[in-house]
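Undergrad: fold the following and give me the result.
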Amino acid sequence: MKTFTLNLFIAFFLSPVAFHAQNITTVEAKTDDISNNLDLELVATLFGEAIDLEDFEYSLNNPYTRVSNLDLNEDGEVDYLRVVANSMDNAHLITIQAVLGFDHYQDVATIDVEKNSDGEAHVQVVGDEYLYGSNYIVDVLFQFLPDIIDFLWDLIFNPWKSSYSYNNYPSYYRTCEPYPTNIYAQNVLIQNNTYNIYCYTTVRKSETCKELQYRNRRNDYEIKYPTKSFANRNKGLINKYELDQKISYTETKSQKINEIKISTGKKVLKEWKPASGIAGGSSLVK
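TA: Sure, this is the predicted structure:
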């Protein structure tokens, strides 16, 4: 019996389950900025896995996966996200809008899908400037060609609009409170398809999609709260990409200072310089 118990104990800690448990990554949200409450890479993942626009809208609002953490109207509940699609020539614009009240919507992000002369579809996810700053754009290369691309080119309705609205939600939908930002960041990590390739750019390739957005954009929340724009929330920064880079730099700098404190056990002055950079070779570390 003792031998069996010992073998079972060893087998458990050498098992794949136990090994996986030792490699769980904890993610900390970098800031509490609104733009951290809907990850555009995850939006691209869901778009690539959807079979049609209804399926895409379902995935954005699935209460079990909690893809969105947006609560723009600050009612303590995550906003329902509806999908609207417009097309012109060889381009389709898919718009994600937060439903905030009766006929009260705010564009959150758009997905540009345009085919070139060879019939190849190019996809970009564009964060709305009010939430994400100017030209926060994700170029997406999918592991496999999404089924929804064929659906868009077979679509006979233009525009296509979600049949749901404020207080008129699908049966599967459940209201829920927003996650703490660090929990939402962990949720994003778990669900994101890392086999896709995401590249950040400031160049929006489809002029047609830009025109479609200009004609159809809804910004009711922005009109009501103009001072809550990204530019006002983050002075001196262009978009969320710059915000993330700034926070990463600050965290790295802070980590290095902490490492110096740990290695010397002494206080680091603000004007600290290495001994080689000080006249006479004396150190300012005391």
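Undergrad: every contact and neighbour count from this point should use C-alpha atoms.
TA: Will do.
Undergrad: quick one: the closest residue to Gly101 other than its chain neighbours from Gln97, how far?
TA: Closest residue to Gly101 apart from its sequence neighbours, by Cα to Cα, 6 or more residues apart in numbering: Tyr166 at 5.5 Å. Distance from Tyr166 to Gln97, counting by Cα to Cα, to the nearest Å: 12 Å.
Undergrad: what sits up against the one helix or strand Asn232 maps to?
TA: If you go by DSSP states H and E, Asn232 is part of helix 230-233. Applying Cα atoms under 8 Å, 6 or more residues apart in numbering, the external contacts of helix 230-233 come out as 33, 129-133, 227, 237-239.
Undergrad: could I get the contacting residues of the residue nearest to Val67 when sequence neighbours are not counted?
TA: Nearest residue to Val67 in three dimensions, chain neighbours excluded: Leu60, at 5.8 Å (Cα to Cα, 6+ apart). Residues near Leu60 by Cα under 8 Å, 6+ apart: 43, 46, 66-68, 81.
Undergrad: tell me where the stretch 1-150 of the chain has helices.
TA: Listed in chain order, the helices found in the stretch 1-150 of the chain under DSSP state H, counting those that start in this stretch are 2-14, 16-21, 40-49, 53-61, 129-132, 147-154.
Undergrad: okay, these in JSON lines with distance to Arg204 next?
TA: Converted to JSON lines, the helices of the stretch 1-150 of the chain look like this (distance: least, Cα to Cα, whole Å):
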{"stretch": "helix 2-14", "distance to Arg204": "49"}
{"stretch": "helix 16-21", "distance to Arg204": "40"}
{"stretch": "helix 40-49", "distance to Arg204": "15"}
{"stretch": "helix 53-61", "distance to Arg204": "22"}
{"stretch": "helix 129-132", "distance to Arg204": "13"}
{"stretch": "helix 147-154", "distance to Arg204": "19"}
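Undergrad: out of the ones you listed, which is closest to Asn192?
TA: Asn192 lies closest, by Cα to Cα, to one member of these: helix 40-49, at 5.2 Å.
Undergrad: follow-up on the earlier one: dump the contacts of Leu60 to JSON lines, plus distance to Ile197.
TA: Formatted as JSON lines, those follow (distance: Cα to Cα, whole Å):
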{"residue": "Val43", "distance to Ile197": "13"}
{"residue": "Leu46", "distance to Ile197": "14"}
{"residue": "Arg66", "distance to Ile197": "22"}
{"residue": "Val67", "distance to Ile197": "19"}
{"residue": "Ser68", "distance to Ile197": "21"}
{"residue": "Leu81", "distance to Ile197": "25"}
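Undergrad: any idea which of those is closest to Asn216?
TA: Leu81 (16.4 Å).
Undergrad: quick check, that closest one in contact with Tyr58.
TA: No - counting by Cα atoms under 8 Å, Leu81 stays clear of Tyr58, with 9.1 Å between them.
Undergrad: what's stretch 234-245 in contact with?
TA: 30, 35, 129, 132-136, 200, 230-231.
Undergrad: now the other sequence, so there's something to compare against:
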Amino acid sequence: MMIQRLLLLPLAAAALLLSGCGKKDTQYVTTIVQTAADGLNLQAVTDLATKVKTAEEFEKKLNEKGNQINNLDLDEDSKVDYIKVTEINQDGQHGFSLTTELSAEENEEQELCVIQFEQGADKQVTVQTHGNSHIYGNNHYYHHRTSMTDVLLWSYLISAHRPYYSPWGYNRYPSYYSSYSPRSSAAYNNHHKAQPYAKNIQSSTKPAVQKPIKSPNFNKTASKIKAPLKNPTASQKSFQKRNPSKTLSSRKGFGSKSSSSRYGSSSSSRSRSSFGGGK
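TA: As a prediction, the model looks like this:
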């Protein structure tokens, strides 16, 4: 027994030495985890959709700097992207598709989300916002159920009118609009976390409406997006590989400190990806 113990001691020491060497050689990588999804808070969008009276007013409020709802900068030109509103009115279903144009080039328009209003038998209205899968990841929903009288848009939606289709786009803006720079991600997120809708509007991975609406813009994807995406298409991945986001930064080294950018900061970890999970 004594001989066995003596033989085991050198082996244990060697194991400790190798373990120590492994820790010493560990290379830590820190990567910013902010994505394009952090530029448009869908709870704020859902809340705003209950407080405006027309589609045109909805578009105006979405893009007003003072409302602090739109902080998107998909092409990273240091200007917040203008959001277009397309009204959807099909087979008794009502809603909106939100898109943005990244350039004057054809096929450079990106759908951001789809908002739907559905009336139940109890005269309650479900307001649901479905985030675009490329930006927010798969199955990303926010919803709120409330009285018809609390949805100021409802009377507009069910009235006889010509559905609104935004006439604006890239470098074609209404006279009241002026471009502005994005806020820091930390300031933007902190603002929305402090609002009542952060608790009142629920998230889910399944639709809260009975008949999900089909967006006329469902196939609109822009390839030239620099901001990190949760679920990019092949063309978006290819473009981002050639044109990496300036909001991503990483430091490699032994026990390196956290890195940061204008979009926020992250803590050190062995390896963290900026493209996983939902918002």
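Undergrad: that older thread, show me which of Tyr166 and Gln97 of structure 1 is the more surrounded one.
TA: Gln97 (23 against 16; other Cα atoms under 10 Å).
Undergrad: so what corresponds to that one in structure 2?
TA: Applying TM-score structural alignment, one finds that Gln97 of structure 1 aligns to Thr99 in structure 2.
Undergrad: ok, for the aligned partner of Leu53 of structure 1 in structure 2, nearest residue in space, not its chain neighbours?
TA: Using TM-score structural alignment as the criterion, the counterpart of Leu53 of structure 1 in structure 2 is Ala55. In this structure, Ala55 of structure 2 finds its nearest non-sequential neighbour in Tyr164, 6.3 Å apart by Cα to Cα, 6+ apart.
Undergrad: okay, now that neighbour: neighbour count?
TA: Around Tyr164 of structure 2 there are 15 residues (other Cα under 10 Å).
Undergrad: my read: it touches Glu59, true?
TA: No - using Cα under 8 Å, Tyr164 of structure 2 makes no contact with Glu59, being 10.1 Å away.
Undergrad: which neighbours do these two share?
TA: Counting by Cα under 8 Å, 6+ apart, the residues touching both Tyr164 of structure 2 and Glu59 are Val85.
Undergrad: drop anything exposed from the contacts of stretch 234-245 of structure 1.
TA: By neighbour count, with 16 or more other Cα atoms under 10 Å, the contacts of stretch 234-245 of structure 1 hold 30, 35, 129, 132-136, 230-231 as buried.
Undergrad: and which of those is nearest to Thr252 of structure 1?
TA: Using Cα to Cα, those come closest to Thr252 of structure 1 at Lys30, 12.2 Å.
Undergrad: which residues touch the match of Leu53 of structure 1?
TA: Applying Cα under 8 Å, 6+ apart, the residues near Ala55 of structure 2 are 85, 87, 164.
Undergrad: how about the strands in structure 2?
TA: Secondary structure of structure 2, counting by DSSP state E: strands at 28-31, 84-90, 93-101, 109-119, 124-131, 141-147, 202-204, 250-253, 260-261, 264-265.
Undergrad: for Pro174 of structure 2, find the nearest of those strands.
TA: strand 84-90 (11.3 Å).
Undergrad: other SSEs contacting the closest one?
TA: helix 55-63, strand 93-101 (3 or more Cα pairs under 8 Å, 6 or more residues apart in numbering; DSSP states H and E).
Undergrad: could you give the angle of the first one to strand 93-101?
TA: Which is helix 55-63 of structure 2. Angular relation of helix 55-63 of structure 2 and strand 93-101 on a 0 to 180 degree scale: 40 degrees, by axes from the mean of the first three to the mean of the last three Cα atoms, to 10 degrees.
Undergrad: helix 55-63 of structure 2 vs structure 1, average offset?
TA: Following the fit onto structure 1, the mean deviation recorded for helix 55-63 of structure 2 is 0.8 Å by mean Cα distance after the TM-score superposition for structure 1.
Undergrad: tell me the buried residues in that helix?
TA: 55-56, 58-63.
Undergrad: need the contact list for Thr45 of structure 1.
TA: Thr45 of structure 1 neighbours (Cα under 8 Å, 6+ apart): 192-193, 196.
Undergrad: closest to Arg218 of structure 1 among those residues?
TA: Among these, and counting by Cα to Cα, the member closest to Arg218 of structure 1 is Asn192, at 27.6 Å.
Undergrad: what's the distance between that closest one and Asn7 of structure 1?
TA: 37 Å.
Undergrad: can you check Thr31 of structure 1 too?
TA: Taken as Cα to Cα, the span from Thr31 of structure 1 to Asn7 of structure 1 is 47 Å.
Undergrad: before we move on, what about Ala185 of structure 1?
TA: Counting by Cα to Cα, the gap from Ala185 of structure 1 to Asn7 of structure 1 is 38 Å.
Undergrad: the more surrounded of those two?
TA: Ala185 (21 against 11).
Undergrad: how far away is the residue positioned nearest the centre of structure 2 from Leu229 of structure 2?
TA: Taking Cα atoms, centre = their mean as the criterion, Ala37 is the residue nearest the geometric centre of structure 2, at 1.6 Å. According to Cα to Cα, Ala37 of structure 2 and Leu229 of structure 2 sit 7 Å apart.
Undergrad: now do the shared contacts for those two.
TA: 135-136.
Undergrad: now do the contacts for the nearest residue to Leu229 of structure 2 once chain neighbours are set aside.
TA: With sequence-adjacent residues excluded and distances taken as Cα to Cα, 6+ apart, Leu229 of structure 2 is closest to Ile135, at 5.0 Å. Residues counted as contacts of Ile135 of structure 2 (Cα under 8 Å, 6+ apart) are 35-37, 112, 229-232.
Undergrad: over to His191 of structure 2?
TA: Counted by Cα under 8 Å, 6+ apart, His191 of structure 2 has zero contacts.
Undergrad: count of residues packed around the equivalent of Ala44 of structure 1 over in structure 2?
TA: Using TM-score structural alignment, the partner of Ala44 of structure 1 in structure 2 is Thr46. Neighbours of Thr46 of structure 2 under the rule other Cα under 10 Å: 21.
Undergrad: which residues touch Thr46 of structure 2?
TA: 115, 127-129, 142-144, 201.
Undergrad: and these, which is closest to Leu16 of structure 2?
TA: Using Cα to Cα, the contacts of Thr46 of structure 2 come closest to Leu16 of structure 2 at Tyr142, 51.1 Å.
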